[in-house]
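Asker: Have a look; sequence and predicted model below, questions after that.
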Amino acid sequence: MNLTPIYNIAEICSQLGITQAILSPGSRCAPLTVAFARHPEITTRTISDERSAAFIALGLAQKTKQPTVLVCTSGSAAYNYAPAVAEAYFQQIPLLIITADRPPEWIDQLDGQTIRQQNIYGNHIKKGYQFPIELEHKDAQWHAYRIVSEAINLSKSFPHGPVHLNIPFREPFYPTADEEAVYEKDIKVIHNIASTPTLGDQVINDITNSWHQFNHILIVGGQGDKNIAINTSLTQIIKEKKIPVVGDIISNLHDVEDIIKRSDIFLGQDKNGLHESLQPDLLITFGKSTISKNLKLLLRNYKPTGHWHIQPEGEVADTYQSLTKIIRCSAEEFFKHIADIQAEADFHNQKQENFFYLWQIEERKTKRLLETFFPTETWGEFECIKETIERLPENSDLHLANSMAVRYANFVSVSTPEVEVFANRGTSGIDGSNSTAVGHCLASDKLQVLITGDLAFFYDRNAFWNNYDISKLRILLLNNHSGGIFRIINGPSRLPELEEYFETKQPLTAKLLCQEFGFEYLHCDKKTKFNNYLKAFFEDDGLAKILEIESDSATNTEILKQFKQTYKDLK
């Protein structure tokens, strides 16, 4: 087999800016493995568990903001990528998935490691490409190279996302022992020059004129990367125009002055007609998903007259059932123009200011509650998460696993401006949280702090089954030996099957896992030990660390109920 066209796949990737590849061992993918492993400009790593490999690649791409290549062999290996592919699709993270396949004549012929791999990821990729089986003819090579360029450019176009290349191989596909990998530097490559839609003068005038028709304007930021330009404009808008801005922990808006961080707490109560008083007449949204179900319910039950969503390209979800206008530009540009709109001292602005203070009063009340409710006499997960987040080092990223970890953290929010927050909220599954954080370790010198529950942690234990330096990893493991979230959901919490079939009790701890992988293990089951352990946990001394907090699921639920009741009792 002429392997040069396969080697040139790696060369095209390199010329289009890809520097990272995650490979999983296999035979059918041997030409691809050699192509990437021998390329001098691409850092390759091998991860045996394909499900973990895909989430590690997701973490790398999430951190570097560039596509990561994934390579696996034929058969079920490709299916193991599926959870991370779906997460990347909904979280808009660029991945280039390359799966080796059997030749077409052997599909459905009961041959080993042979499944139907074309379109295997369905609607959870931006596009799938099938490589030509014969690569001898010049036109076939032109076709193959064009496909690679198109796939990479598509993964990087807004909204970013995963793209799939399926490549069938006939035997023999191993290079000979003395065969060198030849990369053709003058290979045909298609460069995509990206641009962002901008607002023309007429559109700006229309927005400005419409703006003055509304008295209660609310801005909501969904999940997004930390963006200094956006945060600077929002700080100005809050200060000068008295517009409340809501952003939960995954919005990375926590360094915006007077941001509404804890709406999920106070919107959980509707005392004295609170919800009706917080109804906007203009809602402006940007970013991806929000965590707070309470915020979604408020905006669905008390719909605004106008809802503008800011997004340069792509499909837009009508999350709050009130979408009236899609403004095609970047959030940076939009909020810069909004910050420049001149405010006038009139009755309209007085209404907006009153609306702003209604949101601020609830936010400050909630902040005071967090300060006075803790420390509690009974120790639990909530307090551990609060203390950990409040003491995060500046040079760190925060990762949040799904289920209770991300919800507790959203109540607390982040106070360290330099910290960036990551969470797999595209599909919001428990799979892959460890692996995603490991991917960040491979891409960054910062401490990577993951807060996770026991089920998510043990589900993804193969994240650590690799030969790479992940000494920057810190895991706060909340081990209540069950899925504690089901105790706060009304349905399962009342059922006799709760403990066996919903919580799924398990007896594991991380002690032996730490021994296996050479992690430092800190075990804490008493409140008096926690502060000293937390200090050791954050020390950067060349070892990955797990701080395991053992607690009781029922006690954690009771503390959370007391916290919510205390807020309800506040005047």
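Answerer: Now that the structure is in, tell me what you want to look at.
Asker: From here on, just use CA atoms for contacts and neighbour counts.
Answerer: OK.
Asker: for S396, what are its contacts?
Answerer: 418-420, 446-449 (CA atoms under 8 Å, 6 or more residues apart in numbering).
Asker: list the buried ones in the helix or strand encompassing V220?
Answerer: If you go by DSSP states H and E, V220 is part of strand 217-221. Within strand 217-221, the residues that count as buried by 16 or more other CA atoms under 10 Å are 217-221.
Asker: again with stretch 548-565
Answerer: 548-553, 556-557, 559-560, 563-564.
Asker: So which of these are in strands?
Answerer: 548-550 (DSSP state E).
Asker: Now render those as CSV, adding distance to D540.
Answerer: Below are these laid out as CSV (distance: CA to CA, whole Å):
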residue, distance to D540
E548, 18
I549, 20
E550, 24
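Asker: K127: which of the residues you listed is nearest?
Answerer: E548 (41.5 Å; CA to CA).
Asker: What residues does that closest one make contact with?
Answerer: 476-479, 509-510, 521-524.
Asker: Look up how far L508 lies from it.
Answerer: Separation of E548 from L508 (CA to CA, to the nearest Å): 11 Å.
Asker: what do you get for F356?
Answerer: F356 sits at a distance of 48 Å from L508 (criterion: CA to CA).
Asker: Looking at those two, which is more packed in?
Answerer: Legend: neighbour count by other CA atoms under 10 Å for F356 and L508, higher for F356 (21 against 14).
Asker: With adjacent residues omitted, what lies nearest to the more buried one?
Answerer: Computed as CA to CA, 6 or more residues apart in numbering, the closest residue to F356 that is not its neighbour in sequence is P244, at 5.2 Å.
Asker: ok, second structure coming up, stack it against the first:
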Amino acid sequence: MSSISSNRCWATLLLECLTRHGVRHCCIAPGSRSTPLTLAAAAHPQLYCHTHFDERGLGHLALGLAKTLKQPVAVIVTSGTAAANLLPAVIEASLTGEPLIMLTADRPPELIDCGANQAIRQTGLFGDFPGRQLSLPRPTLAIPASWLASTLDEILGGGQVGAVHINCPFAEPLYDDVVLTDDPWSAELGDWWQGLQPWLTMSHAAGITPQGNWHRWRHRKGIVIAGRLTPEEGPNVAAWAAALGWPLLSDLQSHTGQPLPYADLWLSHPEAIAILAQAELVVQFGSGLISKRLLNWQAHCRVAEYWLIDSLPGRRDPAHHRGRRIIASVLPWLDRHPPGLAAPVARRQAASAYMPPVVAGANIADAAAGVDSRPVAGWATGLQRLVAVARQRIHLTPDVEAGEIWLAHHLNRLLPAAGRLFIGNSLLIRLVDALGQLPAGYPVFANRGASGIDGLLSTAAGVLRGGLEPLLVIIGDLSALYDLNALALFRQCQAPTVVLIINNNGGQIFSLLPTPPAVREQLYVMGQQVEFEHAAALFGLSYRRPESAMAVEQALEQAWQQPAGAGATVIELRTGSREGADAYRQLIAGMPSA
């Protein structure tokens, strides 16, 4: 059989193997060398194909899909710099755990390092950021189909976290009109083609071992920190902390409802430090904390033990505490560590009302150990007063109508009902984390692994395509410019979508740095003096530029009425260059600190 037959057979089997590991979405950029993969994906009945002309945006589109679907997403690109443009998405996925499968078409070995067109060394292109890497040989029918299937199953069936890179060299010819009527190579796999299971199933031991002395620790003074969690995990962590009577310091991405909001303001207050210094144990769920004040407190807290529970591998603790790093899924861990009962607390659904368990008496294990089984009820209640002080300061802070402080503090009023939120990086996400309080379980998405501004609109487009709920995207002007062509991905939306661009003329998070003003403006902030009306028109999107808080709310309300299939609405909120950064700095300075 010819090389084109070999290419076609290998690509068909490769895509089939991916579907056996849960892949249902494939993101494809145009290219010639990737033709065998593209045609195999297009012909597969279980794959939905997304396209984008920008490979960097394509990688982030897949990242957003993986975030919301909680499924592996495949990416197909051609050789050369097309493959290299996937690196930012690979890096982000390596830090936040989204399962991406990067299929990079390549030239065969004889065309590498000899001056051939569009041929670069792609093996190891992404360094050690992918969790697993596989460089396939040139397709040949001399290698059994069972080898390819079992090799792919080994790399895909190991409990994938982050990106997998599969480099796929194809020799020409890539195109012809040959119809394969007899394919003994694929037929070697027999009735496997009619099934749904991988050729080779990889088994992994699973289970959570309870911490042996939990029955003692749960009656001590503890603190719970919630980092990046899912909408299902967040409310359950909040309920668990409430049942224990432990204060919960939570991140914007925690989905806990932030029962002690505005921690970025009050956490350095002497009274807060004195209260929290009484703690004997910190239990942290998830990682990727946003607040610098929370990170600073976390780095300097001194407790008898520090436990960090996260399903992602690695230490996940930049402060390097002495304690326990527990690699486990949050919900099963909570089940195995009840707050005060012998049986686990009934699991709480996201955004539903929680009824704490009734502790009727001593737990048997606690009684046997001579431990007082009554939980410490709200031992850090003094923090509520500091929350009230911070809230009052926010209300008294001078701010222009519809400014960044107003937006961050009142964001919960602007969210679409039963919708989702994607929020960009830099100053914007810090303001919302510090000054906002979102509903428990309301889905929040962000790229807080490497925390870059590249590919944010593309990632949001992937989040949009992964569900049917309305989506609010909030992003800064430089971030929007960085990924402007991703607006093409919002021409048709399966749910009402708003791209809210906060235009403060540059990267104003750098206004918080103690750099000379002239240098700051020229080399850090880099204001571009742009408006986004023409960008919206370029891609056929509706555009609004409200001038007041009421106008913002009205523009959003109208956007949420758009029918499915319509394009997104771009809303540009123009603010003074340094108003938000200056007001934030004043709020921080206005709270006494140790």
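Answerer: Sure thing, it's come through. For clarity, every value in this text was computed on a predicted model and none was experimentally measured.
Asker: Kindly provide the TM-score of these chains.
Answerer: The TM-score (TM-score structural alignment, normalised by the length of structure 1) is 0.89; 550 aligned residues with a CA RMSD of 2.8 Å.
Asker: Around the aligned partner of the residue nearest to F356 of structure 1 in structure 2, how many other residues sit close by?
Answerer: Residue correspondence to structure 2 (TM-score structural alignment): P244 of structure 1 is matched to P247. Burial of P247 of structure 2 is recorded as 24 neighbouring residues (other CA under 10 Å).
Asker: Check the one 4 residues further on too.
Answerer: The number of residues packed around D251 of structure 2, counting by other CA under 10 Å, is 29.
Asker: Over to Q202 of structure 1?
Answerer: Q202 of structure 1 has 9 nearby residues by other CA under 10 Å.
Asker: name the element it belongs to?
Answerer: Counting by DSSP H and E, Q202 of structure 1 is found in helix 201-211.
Asker: Could you measure from I259 of structure 1 over to H399 of structure 1?
Answerer: From I259 of structure 1 to H399 of structure 1 the distance is 21 Å (CA to CA).
Asker: When those two are compared, which one has more neighbours?
Answerer: Neighbours were counted for I259 of structure 1 and for H399 using other CA under 10 Å; H399 has more, 26 against 22.
Asker: Now do the same contact list for the residue nearest to D281 of structure 1 when sequence neighbours are not counted.
Answerer: Leaving aside its sequence neighbours, D281 of structure 1 sits nearest to P304 (CA to CA, 6+ apart; 4.3 Å). Shown in contact with P304 of structure 1 (CA under 8 Å, 6+ apart): 279-283, 322.
Asker: For P94 of structure 1, give its distance to D397 of structure 1.
Answerer: 20 Å.
Asker: next one: F214 of structure 1
Answerer: From F214 of structure 1 to D397 of structure 1 the distance is 38 Å (CA to CA).
Asker: ok, the two, which is more surrounded?
Answerer: D397 (21 against 17).
Asker: hmm, back to that, just confirm the match of P244 of structure 1 contacts A226, I think it does.
Answerer: No - P247 of structure 2 is beyond contact range of A226, at 10.7 Å (criterion: CA atoms under 8 Å).
Asker: buried ones in the host helix or strand of A390 of structure 2?
Answerer: Secondary structure from DSSP H and E places A390 of structure 2 in helix 383-396. In terms of neighbour count (16+ other CA under 10 Å), helix 383-396 of structure 2 has its buried residues at 383, 386-387, 390-391, 393-394.
Asker: How about stretch 410-421 of structure 2?
Answerer: 410, 415-416, 419-421.
Asker: gap between the two ends of that stretch?
Answerer: Between the opening and closing residues of stretch 410-421 of structure 2 lies a distance of 14 Å (CA to CA).
Asker: Please enumerate the helices of the stretch 301-450 of structure 1.
Answerer: For the stretch 301-450 of structure 1, the helices defined by DSSP state H, counting those that start in this stretch cover 331-340, 347-373, 381-390, 404-412, 433-441.
Asker: So which of the ones you listed is nearest I489 of structure 1?
Answerer: The minimum distance between I489 of structure 1 and the helices of the stretch 301-450 of structure 1 falls on helix 404-412, with 11.2 Å, by CA to CA.
Asker: how about that closest one, aligned to which bit of structure 2?
Answerer: Under the alignment (TM-score structural alignment), helix 404-412 of structure 1 falls on residues 427-435 in structure 2.
Asker: ok so, going back, in a markdown table, list the buried residues of stretch 548-565 of structure 1 along with distance to A53 of structure 1.
Answerer: Compiled in a markdown table, the buried residues of stretch 548-565 of structure 1 are given as follows (distance: CA to CA, whole Å):
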| residue | distance to A53 of structure 1 |
| --- | --- |
| E548 | 25 |
| I549 | 27 |
| E550 | 29 |
| S551 | 31 |
| D552 | 33 |
| S553 | 31 |
| N556 | 33 |
| T557 | 34 |
| I559 | 37 |
| L560 | 36 |
| F563 | 39 |
| K564 | 40 |
